[in-house]
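K.L.:
Model the structure of this input:
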Amino acid sequence: MLETPKNIQPQQSQANEALDLNKLKTTLKRNWLWLIILFLVINSVAYLKVRYTKNLYESSSELKLDIKNEATEFGIKPTVEDPNFNLLSGEIELIESRLFLGRVLDSSDLNVSYFSVGRVLNDELFQNAPFLVRYKAQNESSFNVPIHLDDSGSDEFTLQVGDEGQKTTGRYNSKVSLNGVDLYIEKNEAFRKGDEIGYFFVLNTRDALLGYLLRSLTAEPLNYNAHTLRISFKDNNPTKATAILNKIDSIYLHYSYEQKNLANKQKIDWVSNELVNIEHKMEDFENYFENFTLQNKTNNLDEDLKKTVSAINRLDSQRYELTNRIVEVNTLMDGMKAGDLSISLTQLHALPPTVAKNLEQLEDLYRDQEKLKLSYNEATFAYRQRQKDIETLRAKASRQLEEQRAEWIKRLDQINQKKARLEHEFVNIPDKSTQFSKNLRFYKLYEQFYLSLMQSKSEFEITQAGSVPDYKILSPANLSYTPISPNKLMITGIGFVGSFVAMLLLVGLLYVLNNKVTSLLDIERVTSVPMLGVVPSSRQFTKNGLHVLDHPKSMVSEAIRTLRTNLDFFNINGQRKVIAVSSTVSGEGKSFIALNLGAVMALSKKKVVLLDLDMRKPKQNLPVTVEDPSKGISTVLIRKNTWQECVSTTALSNFDYIPSGPHPPNPSELLLNGEFEELLNDLKTQYDYIILDTPPVGLVTDGIMAMKRADISIYIFRANYSKKDFVLNLQRIININKFSNITTLLNALPSTGEQSYGYGYYEEPGTRPWLKKIFNT
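P.N.:
A predicted model of the protein is given here:
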């Protein structure tokens, strides 16, 4: 007899870490449909991704940025020298800025987008639309939404905002009002219709267009040292991507040049404005100097001051001389009246020649008269005649002297007036000089400032002219008809490989999560309890549970016969008659094994009785017809009936069956009392083998009580049903109850694989050949 040790310890083996091929095959076999579904789903998603994703095209260009500052040739030093990194980074920020892209929008016609409605996808009709839309909008309620246009075939059309908006009818080349937007739609006669089923257009807001440009534009450096960068633009329409990128490149060159010289331009503008202001001020000063010169007949007041002093002195001399002459004339006139005329040479030279001559003659007459007084009497004719001549000449000379004195008095008044005027000018000349000098000083300052600003302006202009933007387009925007996405081959490959990876992950997950017993190794790794045998799984139908009778040539029947043979090794002395069949939980096939094992023993001419000890759950599929369900083991143990009254015969001779009977309130106590042991002793006298179909020991303790009364206990594990923890539960039961007469059996093991029960030459009815081709090794 084979016995297990008293303290059986679980065996640890490196096989714990090895791959269990049988378990793997079982996992594949049980989940092959889900794996195929997963494969189809992932590849279907990849196909739908390729089929329903619009092609994305990329147009790119390469620019070389280099700022040559040639202003140093004029002696002007540059103020800032940016490193290469900062230069390219600044240019990239400029290209991707909203300010720059706003300029691109201002010079591009992107306000209206035209689309064709396809049977699968919608395509944008760039520069090739069936109609042209112009609009005037009071509000933007209809912007950024599709406006469908349905051509009625004539000059009329129907507009609809969105899919459920209100429809509006209009005519081509006429105004149509739609939600605050006045539309003017012209038909494109050159457009050729394809297989599209409709058209719509979108009125784009500026923010939407800026967002579109920002999302689609990419600028990145290619070589920092070479000052090269790459600009790319992505769009679903390759022509549109190329056109926009060409526009960006051209505007960037001009805009970048403006930005580079913005500071100089602002300085030049400021200097130019200041020069204009200074020119106006200098013109005012020049007008002042011109007027001053015209008014004062000079522009040198110091010299004029000297001239004025000299003129005043000359006038004083003239006054003095005229005053003396007038005094002398008065003296002469008084002398003539008194008859005492004495004329000096100085007086004669001061008088006009005619007057001087008359006075000389008058003087001579006076002398002759004096001489006549000595010779003649005053009453004589000669004396009177001389007196008459003297009177005549004196009257004439007096008149002449009077006239001359009046002339000299007039000249003296003129001289006094002129002197007074010169004296007044002499007093005002210092003020005029001061104002003139002040204005002249300001004029010279403005003149110097003007010249300085002119020089600065020239320097700024030279600097601006010397900053030559040597921006070269190394590679212009290219028109590519090869989409960059979706990469159909890659997506298909990813779907195909991903499906296999997902299948492997699923199989691995199911493999790891599968804690069921799948082979003999799962039992042998944990416990060293002897293995009685293996019963393969079968799809053959048995109406009363006696498989060995219904299918005597099946693999299951042969396996049960092998179990009967193996039990002989545990019955060397021939005294072991009680066989307990148990399991951890229900459904592991212990009742099937107990019933068919008893049938095989009965077929070998042994008298066998099967006791159903599961009084908590009576059997339904029985090999016999129980005439009175109220009789059974439970009634025998309470001495209500004898076992002879409860026994039922099966369709197989020498094989009897005692049902469990009605459900008692205390099944465990019934098995503990002496009636159960007495029952077994009585049965031993009548039968060769007593098979106990016990309750599951993992649920109730009734089975343990029955196993203690048995000579041999067969512990059933069902492949792909019993958990691996059930093997540990068996080990725990053995250690606690000190069992030494337990053997194990693996039930319902799949009939294929390395660990299967090897009866390959048996033909199993109902087996599907195509599954064998898939899973058979």
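K.L.:
Please make it C-alpha for all contacts and neighbour counts, starting now.
P.N.:
Fine.
K.L.:
From what I see, Tyr252 and Glu96 are in contact.
P.N.:
No: the criterion here is Cα atoms under 8 Å, and Tyr252 misses it with Glu96 at 10.7 Å.
K.L.:
higher neighbour count, these two?
P.N.:
Neighbours were counted for Tyr252 and for Glu96 using other Cα atoms under 10 Å; Tyr252 has more, 20 against 17.
K.L.:
what about that one, which helix or strand?
P.N.:
Per DSSP states H and E: Tyr252 is located in helix 238-260.
K.L.:
quick one, the helix or strand following that helix and helix 238-260 angle?
P.N.:
Next in sequence after helix 238-260, counting helices and strands by DSSP H and E, comes helix 262-296. Relative orientation of helix 262-296 and helix 238-260, computed by axes from the mean of the first three to the mean of the last three Cα atoms, to 10 degrees: 40 degrees.
K.L.:
name the element Ile691 belongs to?
P.N.:
Using DSSP H and E, Ile691 falls in strand 689-693.
K.L.:
Report the angle between the helix or strand that comes right after that strand and strand 689-693.
P.N.:
Once the chain leaves strand 689-693, the next helix or strand it forms, by DSSP H and E, is helix 702-709. Angle, helix 702-709 to strand 689-693, by the same axes, to 10 degrees: 160 degrees.
K.L.:
which of the residues in helix 702-709 are buried?
P.N.:
702-707, 709 (16 or more other Cα atoms under 10 Å).
K.L.:
just stretch 557-575 next, same as before
P.N.:
Per 16+ other Cα under 10 Å, stretch 557-575 contains these buried residues: 557-564, 567, 570.
K.L.:
and for comparison, fold this next one:
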Amino acid sequence: MVQKTDSGITPRYILDSFMRHWYFFLLFMMAGVLVAWLYLRYATPGYKVRAKILVKDDQKGGNIPGQEILQQLEVFSNKSSVDNEVEILKSRTLMQKVVQNLQLNTSYFAEGRIKESEQYGNLPFALQWLALNDTINKVSYTIAPVGVDKFQLSGPRGSRTASWKDTLHLPEGVVKIDRTAFPFAHASYIIKVSSIDETTGNYQQLLDVRIPNKQVSTIDLGLDTKIPEKGEKILNNLLNSYLQASVEDKNRIADSTIAFIDNRLIIVTQELSGVEKNIQQFKQANELADIQAQSKLLVEGTGDAHKQLLEQQVQLNVVQSLEQYIRAAENDKRVVPSSLIVQDPTFVGLVQRYNNLQLERERLLMSNTASNPLVVNMDQQLAGIRGDLLSNLSSLKKGIEVGISEQERNASALSQKIRQVPAKERIFLDISRQQAIKQELYLFLLKKREESAISKTSNMAIARIIDDAKSDALPFKPKRFLILLLGLVLGIAFPAGYQYMKELLSRRIRNKGDVTNNTPVPVLAEIGHNPSGYLVTRSNSRSPVAEQFRALRTNLQFVLADITQKSVIITSSMGGEGKTFVSTNLAAILAMSGKKVVLMEMDLRKPKIAERLGLDNHEGFSTYAIGKTDIRNLINPSGIHENCWFISSGPIPPNPTELLLQARTQELFRELNERFDYIIIDSAPIGLVTDAQVLARHADASLYVVRHGVTMKQQLQISKDLYMQRKLPRLNIIINDVTTQSGHGYGYGYGYGYGYGMEADEKRGLLRKLTKWAVPNGK
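P.N.:
The predicted structure is shown next:
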């Protein structure tokens, strides 16, 4: 278990603080559980209604059976996806249609002792809005039976009595109320009417539409409702409206397409009939049987003529090219190209003879010169044959030119015949072209009309229902266990938070950690709360507080271990912190150890020791300082113990600090050091006056008293300054009036301690748990 340390507020310290107020926690826990039970008793349970549909989605494989035929027609390309259908299901238009179908803007309630409970289904009356003003605000009516045949309807504008099945004109609209077979289970019912828009928005917030994951094309629908039957009916109506709207959208497109095709068919039929009538009139007027066949023959003849003319022109070009080649002087020693030979037997023979002679001449030149008689003879033969070739080519060219002229005349004659074809042939072709276009369009429209008609008759919804709306068997809210647990937790949290914040925000010292965290001065001891009197350290006292003063005595011996005559000054930040209580009991506990102790009441401003001990204070330090009393009359028995003596303050002087500065004060302390082992000086609060600092020069150790729950944390800065500037000798802190911690006894940082002796006169048989004390380093 976590122990409380000197570091401040720890879990164990907080737990101890809580345990001291266990009754406070128990009361709040009981209150929290009671509030939770009352909430569960009167809270309206909420149910979750669920449904599931499958959507056609080509990308996710959610095809609906029977869709293949429509896909083959490819008339309508209404592609949809699961994400689109989710948004449609969430749409306001669809929910508004459901609200209007089921008249969800009207709710019925029965008044109970604590709350109103909504009624649905088995109502003794049926209300139907014949006309409704959608700009209405929320309004309530009360209906109660009057006899057997009548009822009374009370509203914000008064009440009226009417017969069942009557039609009433209300500010919200026209309504008809009829009697049902169910009896009136309550004396009256409350009818609450809201606007369609408001009701639609409310149900949209209650509707949950989501896709389970991205790999499927199913949609899960959920609706939060207080009445399961009503929620199932709403969700089923929503799905039916969604599927019906999907089919209606497709039918609307099909009807629009068919109507458009019908209109176009009427126009195209009229145009096609007119074109065919024009063709008939044209042929009759021009006595034409088959215009296309006649035109074809003329075109074929013209083509043949042009073909022959082209062949003649090619031959003429070949002859002309060959003639130019032979006439060229640079070619007289070359053979005639065979690719240019004209297909004429005589000419072909001359060319072959000429080429052979050229080849033979070249062979002779390889072994003879050009002046060789054989070579000269061959040159003369070649010149003669060349002349024959040119003469033959000239005759051939003239024959070809005559043929070309003849072919041109034939082509001109055919062209003239084509030009003689009536110009109306072109008109006929234009009319025929229009007829073909109109006929193709007519057939296309007839085909699409049939496809549209077939598509309309086989239209299916974009989705199908997998699971109808069904409510969960148990409500999802309120969660009984969690509500009770929350009530219990809040019952603990409220007082715990209060106690924690009280400890955290406290400006006063609440634990030892508050001291150690705000000042470097070591804590010498802690003194517990003492409810039994002023003097607790008597010779036979075994109380926890007395034992703590004994621990203080032991710790003080370590602080003053190197000093024979020991003088201790005790001060505090302000009055009321218990420095007088600590001084008196410390002197008593030191006297019980066999030491001679003198207790000096040096708080000259507000002395209290003499009064609490019942001693005379007419003479004391103030009278000694001014020379009216000598030292023999100054020291008196304290009545606490035979070893304890007392010096009172005397009458309150007007100048306490000046008296402390006199030489007689130093003489007094020198005398006391010689006669006593311990001098305990109860001085004025150092946070208010400087008396303690003046007396500090006569002291060997200083005890700074702080009180639990009284001393401010900021006042610890005084002890820090005194410690850092060494204004007081061997300064230590005593924490006074420490309250009891549950299960710990007294003191911060003591642990459980050990079993100790009992007081003979106090609570015999009860085991006291005292604490161990770690002695701090004194200076």
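K.L.:
Overlay the chains and give the TM-score.
P.N.:
TM-score for the superposed chains, counting by TM-score structural alignment, normalised by the length of structure 1: 0.63, backed by 609 aligned residues with a Cα RMSD of 5.2 Å.
K.L.:
Just list what the strand holding Ile691 of structure 1 packs against, helices and strands only.
P.N.:
Judged by 3 or more Cα pairs under 8 Å, 6 or more residues apart in numbering; DSSP states H and E, the packing partners of strand 689-693 of structure 1 are strand 578-583, helix 590-603, strand 608-612, helix 674-686.
K.L.:
Please tell me how far the spatially most distant residue from the centre of structure 2 sits from Glu362 of structure 2.
P.N.:
What lies farthest from the middle of structure 2 is Pro373; by Cα atoms, centre = their mean that is 119.9 Å. Here the criterion is Cα to Cα, to the nearest Å. By it, Pro373 of structure 2 lies 14 Å from Glu362 of structure 2.
K.L.:
go on, Thr218 of structure 2?
P.N.:
99 Å.
K.L.:
what about those two, which has more around it?
P.N.:
Between Thr218 of structure 2 and Glu362, Thr218 has the larger neighbour count (other Cα under 10 Å), namely 25 against 14.
K.L.:
Tell me the counterpart of the more buried one in structure 1.
P.N.:
Following TM-score structural alignment, the counterpart assigned to Thr218 of structure 2 within structure 1 is Thr228.
K.L.:
Show me what Tyr203 of structure 2 aligns to in structure 1.
P.N.:
In structure 1, Tyr203 of structure 2 lands on Leu213 (TM-score structural alignment).
K.L.:
Tell me who's in contact with its match.
P.N.:
Leu101 (Cα atoms under 8 Å, 6 or more residues apart in numbering).
K.L.:
coming back round to it: contacts for the strand holding Ile691 of structure 1, please.
P.N.:
By Cα under 8 Å, 6+ apart, strand 689-693 of structure 1 touches 577-582, 590-591, 594, 598, 606-614, 680, 683-684, 706, 710.
K.L.:
How about stretch 292-303 of structure 2?
P.N.:
Residues contacting stretch 292-303 of structure 2 (Cα under 8 Å, 6+ apart): 411, 414-415, 417-418, 421.
K.L.:
give me that answer again for 10 Å
P.N.:
Stretch 292-303 of structure 2 has contacts (Cα atoms under 10 Å, 6 or more residues apart in numbering) with 288, 307, 309, 410-415, 417-418, 421, 425, 429.
K.L.:
just curious, which of the residues you listed is nearest to Ile279 of structure 2?
P.N.:
Leu429 (9.6 Å; Cα to Cα).
K.L.:
other SSEs contacting the helix or strand harbouring the closest one?
P.N.:
Following DSSP H and E, one finds Leu429 of structure 2 within helix 424-457. On a contact count with 3 or more Cα pairs under 10 Å, 6 or more residues apart in numbering; DSSP states H and E, helix 424-457 of structure 2 meets helix 67-73, helix 228-286, helix 291-327.
K.L.:
Return the set of buried residues in it.
P.N.:
Result for helix 424-457 of structure 2 [16+ other Cα under 10 Å]: buried residues 425, 428, 431-432, 435, 438-439, 441-442, 445, 448-449, 451-452, 455-456.
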